[in-house]
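**Q** sharing a sequence plus its predicted fold:
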Amino acid sequence: MAGDIELIRTPLAAAPGGHYSQAVLHQGTLHVSGQLPVRADGSHSVEEPFEAQAAIALDNLAAILEAAGCTSDDLLKVTIYIAGIQYWPAFDRIYAGYLGEHRPARAVVPVPQLHHGYLIEIEAQARSGR
């Protein structure tokens, strides 16, 4: 059964902090685990402004996509958890800068808090040619 499941791992994104993979590729779909704004070297950014945290989380997402042979143009669905709806406009602006003309399905979910006190977490699904 597990033969058709590929676990994706890259040192260019934050290592998993628990019992999960950065991403899992199965039947042409890449499932990217929630990415907090933890840098690839493991350093935390919880004290940094929302914009910096969003950029780090998106950088993690991009690195994982690349490790799986994908780009942001392959994104199908992105779910973003933000600790406060007031960050929605800033996130939308930063996100548009990362994705350009590509507009995957998306949900932005305001939540009361995230792990370690972070302001953002991003998970995604993407298509893969593998």
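**A** Yep, that arrived. Residues are numbered from 1 along each chain as shown.
**Q** drop to CA atoms for contacts and neighbour counts, all remaining ones
**A** Noted.
**Q** checking C70 next. Helix, strand or coil?
**A** coil (DSSP: H, G, I helix; E, B strand; the rest coil).
**Q** that one contacts S128, doesn't it?
**A** Yes - taking contacts as C-alpha atoms under 8 Å, C70 lies within contact range of S128: 6.2 Å.
**Q** pasting the second one now:
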Amino acid sequence: MLFLSGQTPIDPATGKLIDGDVAAQTHQVFANLESVLTAAGRTLDDVIKVNVYLVDMDDFAAMNSVYGTIFNTPYPARTTVAVVGLPLGARVEIELVASSGR
């Protein structure tokens, strides 16, 4: 099992939070997570559990729209919770668990 720490929408080239709405931030978070998975020899297909932290549950539909483009069915198990705040003013943070791969 591979446990990835929560990622926020930080641009790895600048080290700064990206501009944009929660959909743009969610895309960046998944790009960051995919980079870590790749470095560990895994892919998004190996993900079995996702935890999503949102500052505002009104952002759920936009995050979920992006989520649906990242994974194939059957989707990994997911928990989504609202939090009071995230680092640097991020609107979303995501952590995940991946299986040992193929």
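**A** That came through fine. What you are looking at is a predicted structure, and each value in this text was computed from that prediction instead of being measured.
**Q** can you give me the TM-score here?
**A** Overlay of the two chains. TM-score (TM-score structural alignment, normalised by the length of structure 2): 0.91; 101 aligned residues with a C-alpha RMSD of 1.4 Å.
**Q** all strands for structure 1, in order.
**A** Per DSSP state E, structure 1 carries strands over the ranges 5-8, 23-26, 29-35, 75-82, 105-110, 120-127.
**Q** what span of structure 1 is the longest helix along structure 2 aligned with?
**A** Using DSSP state H, we find that the single longest helix of structure 2 is helix 22-39. Helix 22-39 of structure 2 corresponds to residues 50-67 in structure 1, going by TM-score structural alignment.
**Q** show me what counts as buried in the matching stretch.
**A** Neighbour counts over stretch 50-67 of structure 1 (16 or more other C-alpha atoms under 10 Å) mark 50, 53-65, 67 as buried.
**Q** same check, this time on stretch 62-82 of structure 2
**A** Judged by neighbour count using 16+ other C-alpha under 10 Å, the buried positions of stretch 62-82 of structure 2 are 63, 66-67, 76.
**Q** pick out the most distant pair among those residues.
**A** Greatest spacing in those, by C-alpha to C-alpha: M63 and P76 (14.9 Å).
**Q** rewinding a little: now render the buried residues of stretch 62-82 of structure 2 as JSON lines, adding distance to L17 of structure 2.
**A** Compiled in JSON lines, the buried residues of stretch 62-82 of structure 2 are given as follows (distance: C-alpha to C-alpha, whole Å):
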{"residue": "M63", "distance to L17 of structure 2": "17"}
{"residue": "V66", "distance to L17 of structure 2": "18"}
{"residue": "Y67", "distance to L17 of structure 2": "20"}
{"residue": "P76", "distance to L17 of structure 2": "26"}
